[in-house]
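*Asks:* 3D model of this:
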Amino acid sequence: MAGTHRSRSARSAPPSRGRRILLWTAGALAVLVLASTGALGWLYYQLNGNIQAAEIEDRLGDDRPEDLSPDAMTILVAGSDTREGTDGSYGQAEGMRSDTMMVVHVAANREWATVVSIPRDSWVSIPACDLGDGTESEPHQGKINESFALGGMNGDVGGAAACTIRTLEQNTGLRIDNFVSLDFLGFKDMVDALGGVDVCLDEPIQDDKAHVDLAAGCQTLDGEEALGFVRVRYSVGDGSDIGRIERQQDFMRSLAEKAQSKLTDPAALYDFLDAVTSSLTTDPELAGLRPLYDLAEDLQGIPEENLTFLTVPNYPRQLDVPEDTANVVWEYPSAGLLFDALARDERMTEDDLAAAAEESPALRPSEVQVQVLNGTGIAGQAAEVAERLGDAGFTVVGTGNAAGEAARTVVGYPEGLAEQAELLASRLLPAATTEPDATGPPGVLTLTVGADFAGVRGG
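*Replies:* Next comes the predicted model:
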């Protein structure tokens, strides 16, 4: 594959402790180094004060998933791709974007952790979000990273994180406890503070859009080059976002290794930690060196073989919507099994996912037929929902009115279609319940839109 790391064939090997998640490794290093040198005074407070806190609790709404494992930690980690301060050198973009999005689940017993990468081109249901100006966005289908842009319309990282968390919770059923955001320019500063990071490329990479012009072979990338390298997409390999996720993960491991190699160079290490902490925004619970160190210490205690890196099972949306060649959708039931397991604080490995996929063949929305009945008493609701279902690739066979008004939204299914009903409820209407219903046409789900539909839409 063009432009890949030569070490990629070893990707399945368990990552070393030095390759763990950069953000918490950096937090741990900060405290450990300062403690060992006795420089706990103004240096500690300088670094600690760099970390920004953003309150998000009051922006998440009341319709959140139940917290099935309160002692576990489920954390959103996002790269904030704001162009502020770049003078247009990386292109123009309103507000914020997020090219990197991960959900990190640390088990309640602290004996295992799972990092789930979320492709930014995931086509999902985006709920109504606070736009920061007293108004809300309309619920709709779109790329998941649009949620970060909507919430961050006014440059507010907290708003961006809140909208992304709402979107993740609604589409996964996972309760997100915390968030960590690393901004666009901070990544570049981190690499430069370490004197660059080494990569080995099988083939040259040239991409004007990402400002990348790299020769084949082993070389040291400075901050500018590294930023382009982790952003490049279309001119490398198959041009997919999945390929970019793999390159980003590889590079972050290399960066963490380089940071550890600087333990004996206090000046370089301090510059690195200053760049990291200056680029971090977190929820109040994680906003400080101490809580980041505590989390890093928990991660350090996890056995190598119990740290799992996964990407949400997905397939090209083009299989459901032929004209969409750019996006992916999550593959069910595999994705649902993954999210359900994490919600219950149960470990799932790549082998477990593969076995589940073999046991339960993938379901496609285009294979699911549904009739939509309006039980809200509000004209036009069935048509609105039917349009959203069509956008998601489902086959709508008809619309109409329910026999009476319904308090809740229900997916009724005939015998043998329970998994199809779960797919519909999970993919588009996460607040909907499913129940057996033999009154509808054979082979067709019956979606009755209830009075709670406003809540489903994010109101």
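*Asks:* use CA for all of it now, contacts and neighbours both
*Replies:* Noted.
*Asks:* quick one: the helices in the chain?
*Replies:* 22-37, 42-50, 145-151, 157-172, 184-193, 223-231, 241-261, 266-278, 289-300, 334-343, 350-359, 381-391, 418-427, 453-456 (DSSP state H).
*Asks:* which one of those is the most hemmed in?
*Replies:* helix 145-151 (a mean of 28; mean count of other CA atoms under 10 Å).
*Asks:* Check the offset of it from the chain's centre.
*Replies:* Relative to the centre of its chain, helix 145-151 is centred 12 Å away, using CA atoms, centre = their mean, to the nearest Å.
*Asks:* Let me see the residues that make contact with it.
*Replies:* Helix 145-151 is contacted from outside by 95-99, 120-121, 126, 129-132, 137, 157-164, 167, using CA atoms under 8 Å, 6 or more residues apart in numbering.
*Asks:* need the contact list for the nearest residue to residue 385 once chain neighbours are set aside.
*Replies:* Closest residue in space to residue 385, ignoring its immediate chain neighbours: residue 372 at 7.5 Å, by CA to CA, 6 or more residues apart in numbering. For residue 372, the contacting residues are 382-383, 385-386, 396, 398-400, 446-449, by CA under 8 Å, 6+ apart.
*Asks:* do the same with residue 280
*Replies:* 50-52, 180-183.
*Asks:* what's the closest of those to residue 264?
*Replies:* Nearest to residue 264, judged by CA to CA, of these is residue 50 at 23.0 Å.
*Asks:* nearest spatial neighbour of that closest one, skipping sequence neighbours?
*Replies:* Per CA to CA, 6+ apart, closest to residue 50 is residue 278, 4.7 Å.
*Asks:* Could you do residue 93 as well?
*Replies:* That would be residue 83: by CA to CA, 6+ apart, it lies 6.3 Å from residue 93.
*Asks:* ok now do the one you found, which residues does it touch?
*Replies:* Residue 83 neighbours (CA under 8 Å, 6+ apart): 90-93, 95-96, 184.
*Asks:* Let's see which of those residues end up in strands.
*Replies:* Residues of the contacts of residue 83 located in strands (DSSP state E): none.
*Asks:* And this one, please, so the two structures can be compared:
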Amino acid sequence: MFVGLVLAFALVAWRAADFLHGSLNVGNPIEQLNPPNGSVAWKMQHGQQVNLLLLGYGGAENDAPYLTDTLMTLRFDPNTHQALEISVPRDLKVDYKNIDGQAVDDKINTVYSNAMNVKSGDKDRGGKAAIQVMSQVTGLQYDGYVAVDFKAFRDVVDALGGVDVCLDSALDDNQYPNYSDGYVKGGIHFKAGCQHVNGEQALEIARSRHAEEASQASDFARAKRQQLIISAIKKKAQSGDAITKAPQLLNALQQDMSTNLTLTDLKAMYNWSKDVNDNSIKRISIDNTNFITDCDSGGAALCPLDSDYTVLHSYLANAFVDQGVLKEGAPIQVANASTSLPQMGDQVSASLQPLGFKTSTPVRTTPHPQSVIYDYSNGKYPQTVRWLSSYFHANVVKPSPGAEPTPDAPQGGVVVQLGRDFSVRWVGESS
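*Replies:* You can find the predicted model right below:
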């Protein structure tokens, strides 16, 4: 939902400021035609990839208003219309220096908060601090940030005069959270069919996780409701009636949304998003199934498997896989030939799937010093084999007839055998 919400807010901000012409010091037609070199709009105009940091925080209604519950990277390529949504868990432990110079060893969700709690005239201090730490984690260079809280969501919908939403079935949730670590008294209830909702109701529809109705209780149903809300915001923002509420819209966004992007950038983002189906955005979750692990007995904090994030940096740098590679549809199996990392095969196999690869159940095999790509396809998947060879720094071997380096090798497919050389990189030390 978060990426779609930010893009919807981009439309709202651009439409409102365009009407008021310059109330945010943008809307200059010259700048829109010739945006500043290196800006998001300029990079999109010149077909260059863009990385944005998206932050979601609780806001003033919470005890710790600036702690970030959501830390997400939106990475997109305007040439290929590929997009990645990369989530980093809020409980990831990081070492960093706050903007006041204080050394901090804490969870990554404190970075924005600690910077914002330092008195300063720099409104972007939290975003800048978060960008610096997130760059260390992901290896990406960020072109800007957007931070929003729940109040912004509610206020935008209310400033639009509410939105119309049509639910396929009723939605009843008696475990919907309130703002005091409890539940809303009596729960939340919405009938099936079309209805007009205000900001708080729109947020309830989007956030509900414990619906009594089976048809509304799944993650898929929740995602569908979120898309309904986002589409409703976009539709209302494009209406002529929304323009008359431009001052209220800008007020809602200025108070509860922070960004260092110009409206020229936001307009460029929105224009790009019109050609991108939200379902086509690839979603990568950095979690304990791939690159990080629990680092205390209670599981309350997470740490990287590789403290230098070298493998994660390589992974994200290669995450835009050429469509020609993916169209081959090669069946791939990961074989773990390390000496002492029994989970590595599962972790690597899981990491390949969000990129678009088809992987079968990974296997454990005899330890081997070197990684090898075994091509059982007789050259049927040349682009896939080249990509895997480059990514894993492994030589390609075409097995002789009858050779079976791994059990249950995919028929006519490709086996990625991960040796000790890769396992050393995977954990940043000798295995």
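*Asks:* hang on, the earlier thing: ok, of the contacts of residue 372 of the first structure, which one's closest to residue 318 of the first structure?
*Replies:* residue 396 (17.9 Å).
*Asks:* could you measure that closest one against residue 369 of the first structure, distance?
*Replies:* Residue 396 of the first structure sits 6 Å away from residue 369 of the first structure, taking CA to CA, to the nearest Å as the criterion.
*Asks:* same question, residue 435 of the first structure
*Replies:* Distance from residue 435 of the first structure to residue 369 of the first structure, by CA to CA: 16 Å.
*Asks:* of the two, who's got more company?
*Replies:* residue 369 (20 against 13; other CA atoms under 10 Å).
*Asks:* Double-check the more buried one against residue 424; I have them as touching.
*Replies:* No. Applying CA atoms under 8 Å, one finds residue 369 of the first structure not in contact with residue 424, separated by 10.0 Å.
*Asks:* which residues in the stretch 51-200 of the first structure form strands?
*Replies:* Using DSSP state E, counting those that start in this stretch, the strands of the stretch 51-200 of the first structure run over 52-53, 73-80, 100-106, 113-117, 123-126, 140-143, 178-183, 197-201.
*Asks:* with the second structure superposed, average distance for the second one?
*Replies:* Okay, so that is strand 73-80 of the first structure. Mean deviation of strand 73-80 of the first structure relative to the second structure after superposition (mean CA distance after the TM-score superposition for the first structure): 1.1 Å.
*Asks:* Which part of the second structure matches that strand?
*Replies:* Mapping strand 73-80 of the first structure onto the second structure (TM-score structural alignment) gives residues 50-57.
*Asks:* Which residues does the matching stretch contact?
*Replies:* 3, 6, 40, 43-44, 65-77, 131, 140-150.
*Asks:* again, only using 6 Å
*Replies:* Applying CA atoms under 6 Å, 6 or more residues apart in numbering, the external contacts of stretch 50-57 of the second structure come out as 66-76, 142-149.
*Asks:* Mind giving me the ChimeraX select for these, buried ones only?
*Replies:* Command for ChimeraX, covering only those of the contacts of stretch 50-57 of the second structure found buried under the criterion 16 or more other CA atoms under 10 Å:
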select :66,67,68,69,70,71,72,73,74,75,76,142,143,144,145,146,147,148,149
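*Asks:* now the helices of the first structure as a markdown table including distance to residue 74 of the first structure?
*Replies:* A markdown table is the format used below for the helices of the first structure (distance: least, CA to CA, whole Å):
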| stretch | distance to residue 74 of the first structure |
| --- | --- |
| helix 22-37 | 14 |
| helix 42-50 | 23 |
| helix 145-151 | 18 |
| helix 157-172 | 11 |
| helix 184-193 | 23 |
| helix 223-231 | 25 |
| helix 241-261 | 19 |
| helix 266-278 | 21 |
| helix 289-300 | 12 |
| helix 334-343 | 9 |
| helix 350-359 | 19 |
| helix 381-391 | 29 |
| helix 418-427 | 19 |
| helix 453-456 | 23 |
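*Asks:* how about the ones you listed, which one is nearest residue 314 of the first structure?
*Replies:* helix 334-343 (7.8 Å).
*Asks:* I'd like the distance from the closest one to the chain centre, please.
*Replies:* 14 Å.
*Asks:* Report the angle between it and helix 418-427.
*Replies:* 70 degrees (axes from the mean of the first three to the mean of the last three CA atoms, to 10 degrees).
*Asks:* Which residue of the second structure sits opposite residue 152 of the first structure in the alignment?
*Replies:* Checking with TM-score structural alignment, residue 152 of the first structure has residue 116 as its match.
*Asks:* do you know how far the residue nearest to its match when sequence neighbours are not counted is from residue 416 of the second structure?
*Replies:* Leaving out its chain neighbours, the residue that sits closest to residue 116 of the second structure by CA to CA, 6+ apart is residue 126, at 5.1 Å. To residue 416 of the second structure, residue 126 of the second structure is 42 Å away according to CA to CA.
*Asks:* now residue 106 of the second structure
*Replies:* 36 Å.
*Asks:* So for the two, which sits in the more crowded spot?
*Replies:* More crowded of residue 106 of the second structure and residue 416, by other CA under 10 Å: residue 416, with 27 against 15.
*Asks:* mind listing what the more buried one touches?
*Replies:* 334-335, 373.
*Asks:* if we go to 7 Å?
*Replies:* 333-335, 372-374 (CA atoms under 7 Å, 6 or more residues apart in numbering).
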